[in-house]
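In: Have a look at this fold, sequence not included:
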């Protein structure tokens, strides 16, 4: 086992170096709150692709895919996790340009929900979105804290506090620009470390044939692609990840940060392809761990258990560096994303603007960091935390996004669809108290996620069919303005005093949404 002091020192060095890069980014120009939370139209293809990859590849890839393979269904579960991680990015490649066309001056999914559906659905989406992102963040911090505890005996709170405070410092200072720049640097380090680490592990453990023999001897179903449990897991994890990422404000921020729609589309598609092999290789560590005698009760630490057994201390330290880089790349993204949601909504609730709004965004970033650090110190199961967050999103994403295409869906209809899906999914969720599992179906993750998505979709379609409403999608452009100039839209146009806009006809592709 690596000395705990050495491991903690390596962690400090990595986060301090990352913080220095983030602070440099902040010094390049955070003149307004717009710069802080959106970096609108400033990020080119290479940087955008790097920040998407780095933000996708948090420390969770060292825990959740391996835990899925070890405890939930073997190779099929790992494949499902890899595909599920790529699908949302591919969807955003086509959804993102539409969001930019309809809401050119936007910042967050919650302000869209407010204008499109009204205050009640807005409040529902706000709670669900922030809860999901906070759970994601807490799972990330929990994962790295437990990893260092396994390989070096570092107490959970020390790891969580060290990383949380350092990331909060540079994110609170530099905002989204700091996150994007540090992600680009981290990607250049993370990808080689992942490749070398996986290759070294394979050689150290005797090669692919020896590993295969160990896994088969332990449980041959782990390598059976047709194993029912694994296929079932693969199906519902795709649904769960897709739903969750649709409510992830981090991606909405990057939609607006992209230099243009072409850059956005290409970057998300490239990132979607890149994450598949990375998640798949990480998930294989769960199968290796089972083959080496690690029980399902240690599944969430499978990656670090294998690394600790297979490598000498210097290599383990390199893995610690990799894990810390992974968690900082996603933690800064989520710190800023949660703060940006609240910041974009503050002017609606209180009279605040300019420097005061930027300060509020920075304070909120620190508050989020401290709260997630506290949760991480509790040591919950990483995958369990993710599943709770994913269920919330699964019931909500269909009615939320349907409003970008359908003019007939009302706020009331969307709310009924979201709440209905959540009630059904919650009643079928294995982690729900037995007294609330009231439906005549077994409480399984598959039934919970598929049930929530199906009910939500059905109620959304029904609500749109019976509605006589006709929402003007042009209101999204007219009523959502830049935070540094509430009278201007993203193209520099001015809102008229009567609530109209100097903007011209809808962009290409909007007529289809108007007819729905």
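Out: Sure thing, it's come through. For clarity, every value in this text was computed on a predicted model and none was experimentally measured.

In: switch to C-alpha atoms for all contacts and neighbour counts from now on
Out: Noted.

In: Spatially nearest residue to residue 260, not counting backbone neighbours?
Out: Nearest non-adjacent residue to residue 260, counting by C-alpha to C-alpha, 6 or more residues apart in numbering: residue 41, 6.4 Å away.

In: and the one you found, that one's in a helix?
Out: No: secondary structure of residue 41 (DSSP: H, G, I helix; E, B strand; the rest coil): coil, not part of a helix.

In: Identify the residues contacting it.
Out: By C-alpha atoms under 8 Å, 6 or more residues apart in numbering, the residues touching residue 41 are 256, 257, 258, 259, 260.

In: Can you lay out those residues as JSON lines showing neighbour count, secondary structure and distance to residue 65?
Out: Formatted as JSON lines, the contacts of residue 41 follow (neighbours: other C-alpha atoms under 10 Å; DSSP: H, G, I helix; E, B strand; the rest coil; distance: C-alpha to C-alpha, whole Å):
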{"residue": "256", "neighbour count": "29", "secondary structure": "helix", "distance to residue 65": "30"}
{"residue": "257", "neighbour count": "24", "secondary structure": "helix", "distance to residue 65": "29"}
{"residue": "258", "neighbour count": "26", "secondary structure": "strand", "distance to residue 65": "29"}
{"residue": "259", "neighbour count": "18", "secondary structure": "coil", "distance to residue 65": "33"}
{"residue": "260", "neighbour count": "18", "secondary structure": "coil", "distance to residue 65": "33"}
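
In: try this one next to it:
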């Protein structure tokens, strides 16, 4: 069985590599390598948004939220997962008009506020995407150990090397081409795995109750997830690349709504499976992993398509993240004339520490939450950049206020600045609303107030 599993996984990865390499432009310019400017239609963008946003996290987080917190918080997670696409779909046309030759969120920040803010924004973006990469590769290692006898390290390295092969050589076009096929494949595999697991569930007890916590608590979790996921993903350079890759404003808007709509459905369906697992009385495991607990009730053969599903999910997000980090570095080095060859070397070099972290099998949830909070503290000042009254001072002050706002709730309740900082670092790796809400409200209020009192000089 390990040989069959290995052969199937190798075949899947080789198919992705073939599709990506076939789409590359051998002699294309650097700009095409990182933006595929004005070339993609709505359906391609929609499927790309879906595949890029879906990762192995959907097999862990939504089912757990569904099983323990209930449908209200799950809806918040689904909306938060889709909202970044919608925001870029609505805001993207203005960004394209303001910066028609743009390539990154860093360039957008510089066009609005100057080079200093650009470096700050680029650093946050790279930090967030590196956390995302480490989390995805760590997850595929854990899933491999759970579902097969294949050494997890081989799959982690295999996914990293395969995606590096076609993203380093093919750039954004390679990622977009594989996204289209990976989106359809993950939908089909999810339907197969989820459908069979659902059919093999034990008979539902007569007194089964849908998982739920008090409405106030569920709303708090839902709002936390909406803020955290939306703010963080708006610093995902892979999504910003697609703003300029769109054929036109109409294609961008339609693609964003398509990708966002399907994302909501996928997250709700996978989370719903977690609720069904909890309601049926299936042992959810320790730590709880409701989706994989369902597989314990299903036929043994289902483990193989489930593992292929996980590899597809990880590859579809990892290739976007790899290309996004490389394009951000290229865009930030554009004035120094970084070549395509150097961009490829940067892509490979950045993956080395990420793979090393992933091979440790560590939990990156706490680091993820800290990165999310940092994004939440500065997302509003960055997006306000197209407002004529906003200045670099207002943006930076708003970002600093956002970070102080994140610490303030814990400071007030615990009576200590150190305790406030500790609370904002999520010591128990549990997302809580107060730091995120404090960061968002403080950054917004200070940015708007200073922009009104001290407008940008024309």
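Out: The structure has been received and is ready for your questions. Worth saying up front: this structure is predicted, and the values here are computed from it rather than measured.

In: Assuming the best superposition, what's their TM-score?
Out: Once superposed, chain against chain, the TM-score is 0.90 (TM-score structural alignment, normalised by the length of structure 2); 447 aligned residues with a C-alpha RMSD of 2.5 Å.

In: The residue nearest to residue 260 of structure 1 -> structure 2?
Out: The alignment partner of residue 41 of structure 1 in structure 2, by TM-score structural alignment, is residue 38.

In: Repeat that for residue 398 of structure 1.
Out: Using TM-score structural alignment, residue 398 of structure 1 sits opposite residue 380 in structure 2.

In: so how far does stretch 165-178 of structure 2 sit from its counterpart in structure 1?
Out: Comparison of stretch 165-178 of structure 2 with structure 1 after fitting gives an average deviation of 0.5 Å (mean C-alpha distance after the TM-score superposition for structure 1).

In: mind listing what's buried in that stretch?
Out: 165-178 (16 or more other C-alpha atoms under 10 Å).

In: quick one: stretch 4-12 of structure 2 to structure 1 mean distance?
Out: Mean for stretch 4-12 of structure 2 is 2.9 Å (mean C-alpha distance after the TM-score superposition for structure 1).

In: in the stretch 101-250 of structure 2, which spans are helices?
Out: For the stretch 101-250 of structure 2, the helices defined by DSSP state H, counting those that start in this stretch cover 105-113, 115-147, 152-199, 215-233, 237-245, 249-280.

In: list the helices and strands the third one packs on?
Out: This points to helix 152-199 of structure 2. Contacts defined by 3 or more C-alpha pairs under 8 Å, 6 or more residues apart in numbering; DSSP states H and E place helix 152-199 of structure 2 against helix 2-23, helix 30-35, helix 42-53, helix 115-147, helix 249-280, helix 290-295, helix 303-332, helix 340-359.

In: Format these as JSON lines; extra columns: distance to residue 207 of structure 2.
Out: Shown next, in JSON lines, are those (distance: least, C-alpha to C-alpha, whole Å):
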{"stretch": "helix 2-23", "distance to residue 207 of structure 2": "40"}
{"stretch": "helix 30-35", "distance to residue 207 of structure 2": "55"}
{"stretch": "helix 42-53", "distance to residue 207 of structure 2": "37"}
{"stretch": "helix 115-147", "distance to residue 207 of structure 2": "31"}
{"stretch": "helix 249-280", "distance to residue 207 of structure 2": "9"}
{"stretch": "helix 290-295", "distance to residue 207 of structure 2": "20"}
{"stretch": "helix 303-332", "distance to residue 207 of structure 2": "31"}
{"stretch": "helix 340-359", "distance to residue 207 of structure 2": "42"}
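
In: can you put those helices in CSV and add distance to residue 94 of structure 2 and mean neighbour count?
Out: Compiled in CSV, these are given as follows (distance: least, C-alpha to C-alpha, whole Å; neighbours: other C-alpha atoms under 10 Å):
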stretch, distance to residue 94 of structure 2, mean neighbour count
helix 2-23, 29, 17
helix 30-35, 17, 23
helix 42-53, 18, 27
helix 115-147, 19, 22
helix 249-280, 9, 23
helix 290-295, 40, 24
helix 303-332, 20, 26
helix 340-359, 28, 17
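
In: Out of the ones you listed, the one nearest residue 72 of structure 2 is which?
Out: In terms of C-alpha to C-alpha, the element of these nearest to residue 72 of structure 2 is helix 249-280, at 10.5 Å.

In: what angle sits between that closest one and helix 42-53?
Out: Between helix 249-280 of structure 2 and helix 42-53, the angle comes out at 40 degrees (axes from the mean of the first three to the mean of the last three C-alpha atoms, to 10 degrees).

In: Helix 249-280 of structure 2 versus helix 237-245: what angle between them?
Out: Using the same axes, to 10 degrees: helix 249-280 of structure 2 against helix 237-245 is 150 degrees.

In: Tell me how many other residues crowd the aligned residue in structure 1 for residue 55 of structure 2.
Out: For residue 55 of structure 2, the aligned residue in structure 1 is residue 58 (criterion: TM-score structural alignment). With neighbours defined by other C-alpha atoms under 10 Å, the count for residue 58 of structure 1 comes to 27.

In: Spatially nearest residue to residue 58 of structure 1 (excluding sequence neighbours)?
Out: Per C-alpha to C-alpha, 6+ apart, closest to residue 58 of structure 1 is residue 326, 4.5 Å.

In: and the aligned residue in structure 2 for the one you found, what does it touch?
Out: Using TM-score structural alignment, the partner of residue 326 of structure 1 in structure 2 is residue 313. Residues in contact with residue 313 of structure 2 (C-alpha under 8 Å, 6+ apart) are 51, 54, 55, 56, 182, 186.

In: show me the contacts for the fourth one.
Out: If you count contacts by C-alpha under 8 Å, 6+ apart, residue 56 of structure 2 has them with 136, 139, 140, 310, 311, 313, 314.

In: Mind doing that once more with 6 Å?
Out: 310, 313, 314 (C-alpha atoms under 6 Å, 6 or more residues apart in numbering).
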